[in-house]
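Colleague: Here's my sequence, what's the structure:
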Amino acid sequence: RIARSIADRRIRLVETTTTQPSPFARDLLFGYVGAFMYEGDSPLAERRAAALSVDPALLSELLGKVELRELLDPDVIAQFEREAQRLDPGRRVRGREGVADLLRLLGPLDADEIALRLQADDDEDAAATPARASALAHDLVDARRAIAVTIAGHPRFAAIEDAGRLRDALGAALPVGIPTAFLEPVTDPLADLVARHARTHGPFTVAAVAERLGLGAAVARHALQRLDAVGRVTSGYFLPEASGSTDDLEWCDSEVLRRLRMRSLAAIRGSVEPVPPEAFARFLPVWQHVTRPLEGVDGVLQVVEQLAGVPIPASAWESLILPSRVRDYTPALLDELTASGEVLWSGHGTLPGRDGWIALHPADAASVTLAAPDDDATPGELERAVLEALAGGGAYFAAQLRQVTGAENEQSVIEALWALAWTGRITNDTFAPVRALLAGGSQAHRVARRAPRARMYRGTPIARPAAPPRPAAIGGRWSLLPEPETDPTVRATAAASLLLDRYGVVTRGSVQNEGLPGGFAQAYRVLAGFEEAGHCRRGYVIEKLGAAQFAASSTIDRLREYAALADPPPLEAVALAATDPANPYGAALAWPGLDGITHRPGRKAGAVVVLVDGALALYLERGGKTALAFTDDEAVLAAASRALVATARGGRLDTLTVEQVNGVFVFGTPAGRALREAGFVEATRGLTLRRQLEGARA
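Modeller: This is a model prediction of the structure:
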């Protein structure tokens, strides 16, 4: 029937814009408001964007008075105020006509205020002088286009069109000779002046407008309330410094508030964009306490919990990994945790020399972080005898196991114990055997030997009685490792939780680098379940890494803090083992390429990387013989070299000798000059850094 009536022109459709949504639209909008209310687990930027996109009138009706001071961007407010007041260099006016426009748009101004908004004739970037502004204003007065008045005790220039309003609202004394057309009374002159102040300013207080117009606070408040009644201004708390008290109630023009909301929303949506990969590389060392070290035995335990189950070269644990994360680290702290049973270590295969891959585990979570023993390695006869002796429970010294197994000598028992340890079957209650093993041969990260004791006089040292040779790696009690959890669901859930704690943002590359059973597909299913339960969020957090990324909302907020660098950048450098989980390159992030260089970096045992502001700057192979420099910027290379020297000396690394950089001899290269300035010295084969031994300094 309605359609026929429209066709017969008995009903006429009129398009209109209402001040409030229709009943049907209100139901839909309330649905959006309800969705916003229950999005409390979103990151801060997303929550602010959702709140700004909701109609504030509906939100106030549902939740009460809504304070926008936590949503509006203070920088946006400040920039809008500069533009509205013509204080921004790009919004300044020119010449006499520009001054006339200022007086008409902004109201009465004095010479100094006009000068700040007037562009100098001889310099586009500078403001005019007060003398020049005063001369132009007096030209307008002489032309009967402006008048000189006194407002709130200050002499100002005003547009002649405002003469009647200034007289009727403020009682200003007007000069003679003003045409009658400009003296006609208006309906509400005070509201006109206050409304102009509102639309040319950001949020303001009653005291501010009262002081500007020379009014009493009560008079200004009543004028604002009249404007509020007709929807021209709104009240609330919009600035971050607002205390929330009644006296600090702020007012803002409705159209100005809408523009501030839209600009703030645009700024927030810009911050919601994925962060660059370098931001994640700056974030990860902080997340893993490399640049924000912990302290004491509790700090060591916290590091072990975060890196639980990650195989790292044994020589790197106490030279690079733990000292960089625990400010006052000493070997006694780790031994205290292992001796008390709070921490276990397990082997994951050998490396050239006497080094190997070792993982640390919190004892209460070892069942889900321990890997299954290597079944490909068949135990020998003596190794089976050791396993049978340990299977009854308890822990044994190596000498006791020799008696139990009937081995010919203790050295053969030691070799059997290490063969079982590297296949992930047994462990020791201290880390001392690992240290003793590393001291007897080469390691991936060469650790400096202990300095010899000082002699009592210049000459032959005091003779000591010869001691019988002792086999290496004696110390501590050996025992079987706990049985790993066999339920794949439990292990997958624990692994996904550890990944979130270890990396903050879990990506495909991080999972693949961990070598988890089932790969990223298995981890994705578990993390998707975490998302459904509200434990994390899935999204496009880091650029170029795909949309299948998972992180907690609070982690995303922290990561976004690293997305913007100061100008110039701070050149913060950090040196890490290439196998360190805090190094994202080769795992979450791809290695950067070098034109014409066939040598490729990798997460190899013994290699060291140096990051500067999150970008890979240097890569050194084991021992430093071959290096790769990913930049020619001398300032970046200098910062990277200083960090490398500090880490090598503070981490007790042995001699580093750099022979080649990017395939050419190190002498004369930008990286070579930076290394020399940082502390490397010329040697026969290249540039060498020798650790300053305590005994040598003594």
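Colleague: Please make it C-alpha for all contacts and neighbour counts, starting now.
Modeller: Noted.
Colleague: how near is residue 526 to residue 356?
Modeller: Noted for residue 526: a distance of 31 Å to residue 356, by CA to CA, to the nearest Å.
Colleague: Please say which of these two ends up with more neighbours.
Modeller: residue 356 (22 against 18; other CA atoms under 10 Å).
Colleague: got the contact list for residue 61?
Modeller: Contacts for residue 61 (CA atoms under 8 Å, 6 or more residues apart in numbering) come out as none.
Colleague: How about residue 586?
Modeller: 509, 513, 602-603.
Colleague: got a winner among those residues for most neighbours?
Modeller: Going by other CA under 10 Å, residue 603 tops these with 21 neighbours.
Colleague: Correct me if wrong, but that residue is in a strand.
Modeller: No: going by DSSP: H, G, I helix; E, B strand; the rest coil, the assignment for residue 603 is coil, not a strand.
Colleague: Now show me the structure for the sequence below, then we'll compare the two:
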Amino acid sequence: MDGLHDLLLALGDLSEGEIHQRFEGEPPLQQLFEERRAFPLNLAGEKRWVAAEDAARVRDALGVPPPPGLPRELLEPVKDPLGDLVSRWARTHGPFRAEDLAARWGVGTAVVRSALERLAGQERVLEGEFLPGGRGREWVDAEVLKALKRRSLAKLRKQVEPVDPAALARFVADWQGLARPRRGLDALLGAVEQLQGAPLVASALEREMLSARIQPLRPGDLDILFSAGEVIWRGVEPVGSRDGRIALYLTDHYRLLAPQPKKAEGELCEKLRQELRRRGASFFADLQTATGAFPADLLKALWDLVWAGEVTNDTLAPLRSYLRGAPKEDRRIPHLGRAFRSRRIGPPGSEGRWSLLPAPSGTPTERATALAQTLLARHGVVTRETVHAEEITGGFAAVYPVLKAMEDAGRARRGYFVAGLGGAQFAIPGAEERLRSFREPAAEPLTLVVAATDPANPYGATLPWPRTNGEARAQRAAGAQVVLHDGALVGWLGRGEQNLQTFLPGEEPERSQRARALAHALAALVDEGKRKALLIARVDGEDVEGSPLAPALKAAGFTSGSKGYLKTAPLGRGAIAPEPAEALEEEDAGG
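Modeller: Reported below is the predicted structural model:
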């Protein structure tokens, strides 16, 4: 009997049918009535039961007189009788319309709406459209809405069973456009937008990363975007003596996404800052005249400012020259797809106009939001490991609050999407379904050769490198490449070392199938003109001749020689890779 009384106190007026739905057994209604703990009344033409403690509220709010015999203290007026009844209804029910509640109690809609508006002024209820189906404006208790969101999010998280790492690799290749390359300048701009802000190895930018997404990528295509003012580039850090990491940005996104620059030290660097601030974009010769510096000193100071993130150029020509090193006797500069012999006086790496980069701006919240959105757009699924791999200032903690807020707002989903990774995983809406579509191996497996540093290679970043006993250790190093077969890592080729590290399963026939796929993918680098030649001297730390991979390499067209297995292009046909990569290709072929 106490349980039935508590039910009426908690929920308010209930019909006998509603009581039977919530009460196990035969409800002792008559006994409660005889003890003056509850009484029946007629509301909107229906018999309902209420607790005696609500007698004053239903009398003053709904105009229903209580039965005789109730204690006087239960009949004392309360401050807001209708507000109390409406508030209790909101606390114990989901979203509802004012019209429906008014019809239940047989009162005017305006009266109920007035009570709801008073509660809304106290931030106890919220008005909006909460349920599907377009029923119009609805009301819900603030705490009920929070609980509903928590339950909905928990349900959504449970819907996603984690995929294995190979499925993530298949998804990333498709998400970033490697599985289905596009063509044209608009597609190139889209690829830049997806990659913006990521530290990219300059030597692999055009010949490996962008050419994997855009086919064909013509020399000068990227320069068109720079000339149009759509894209700017920024140095991140030098890598060795003739390479470095840079970041590309859409011009309008730069201020919110770019980190604060470092400050290059030195008197000449300060002179250049002042001169560029005064003159704006300037050619090398003009800067030399203004500063009186020796060309070599001026060039070094300019590149110190570049790697500090302070200065950029309106073209990639100086970066390409920086990668090539000393000029050839006939120095030609590619521009918009056409090469010409430069007449300007200046050392390699000084071409084009130099200018100060815009100062990053925006509130911390605006910048963190822009960064989180960019990460989701780039990766589809963002994990703690993904963020750490991009060396973002502040790490995962810098974007986690924004990702969580995006989840609460329905603009991102959180769940355990990929097995073996941390529990804090967020996906852009639609990405989790696309990820699940790659759960099963493909009927026609795709084999890709990707720059080890490419964001489309999840190994060594989001995913750990597979363990191996070979002497070489895979790294996301400049110039290194990985071979992915249906998302599984099958090979790692270091730059200039001619040493191939394999990651093949121990069981047959999978081992032989992946070995053949690896060998043919390496041969295709030459067959498709991406390299002039490819020499493999060692496989997993031993001479290639004695390697289990040797038969597959021979079948793919490699020939045995004194230095190892060599694959060369047919006579009369050289590499068709973009011109900036030419010197590096020669280095790869020659060791």
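Colleague: picking up where we left off before, most widely separated two among the contacts of residue 586 of the first structure?
Modeller: Farthest-apart pair in these is 509 and 602; separation 13.7 Å (CA to CA).
Colleague: In which helix or strand does residue 334 of the second structure reside?
Modeller: strand 332-335 (DSSP states H and E).
Colleague: Now the element after that strand, going C-ward?
Modeller: Following strand 332-335 of the second structure toward the C-terminus (DSSP H and E): strand 338-341.
Colleague: What lines up with residue 599 of the first structure in the second structure?
Modeller: Counting by TM-score structural alignment, residue 599 of the first structure corresponds to residue 472 in the second structure.
Colleague: Residue 380 of the first structure: neighbour count?
Modeller: Neighbours of residue 380 of the first structure (other CA under 10 Å): 12.
Colleague: do the same with residue 81 of the second structure
Modeller: Counted with other CA under 10 Å, residue 81 of the second structure comes out at 19.
Colleague: from what I can see it touches residue 88, true?
Modeller: No: taking CA atoms under 8 Å as the contact criterion, residue 81 of the second structure and residue 88 are not neighbours in contact, 10.9 Å apart.
Colleague: before we move on, back to that, got a markdown table for the contacts of residue 586 of the first structure, with distance to residue 416 of the first structure too?
Modeller: Shown next, in a markdown table, are the contacts of residue 586 of the first structure (distance: CA to CA, whole Å):
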| residue | distance to residue 416 of the first structure |
| --- | --- |
| 509 | 36 |
| 513 | 30 |
| 602 | 32 |
| 603 | 29 |
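Colleague: Can you tell me which of these lies closest to residue 166 of the first structure?
Modeller: residue 509 (69.8 Å).
Colleague: In contact with the match of residue 599 of the first structure, which residues?
Modeller: Contacts of residue 472 of the second structure (CA under 8 Å, 6+ apart): 499, 501, 540-541.
Colleague: The stretch 1-150 of the first structure: strands as residue ranges?
Modeller: Ranges of strands in the stretch 1-150 of the first structure, per DSSP state E, counting those that start in this stretch, are 146-151.
Colleague: now the stretch 151-300 of the first structure
Modeller: Going by DSSP E, counting those that start in this stretch, the stretch 151-300 of the first structure shows strands at 154-159, 204-205, 233-236, 250-253.
Colleague: Tell me the counterpart of residue 251 of the second structure in the first structure.
Modeller: Checking with TM-score structural alignment, residue 251 of the second structure has residue 363 as its match.
Colleague: how near is that match to residue 236 of the first structure?
Modeller: When residue 363 of the first structure is compared with residue 236 of the first structure (using CA to CA), they lie 55 Å apart.
Colleague: same thing with residue 262 of the first structure?
Modeller: Distance from residue 262 of the first structure to residue 236 of the first structure, counting by CA to CA: 17 Å.
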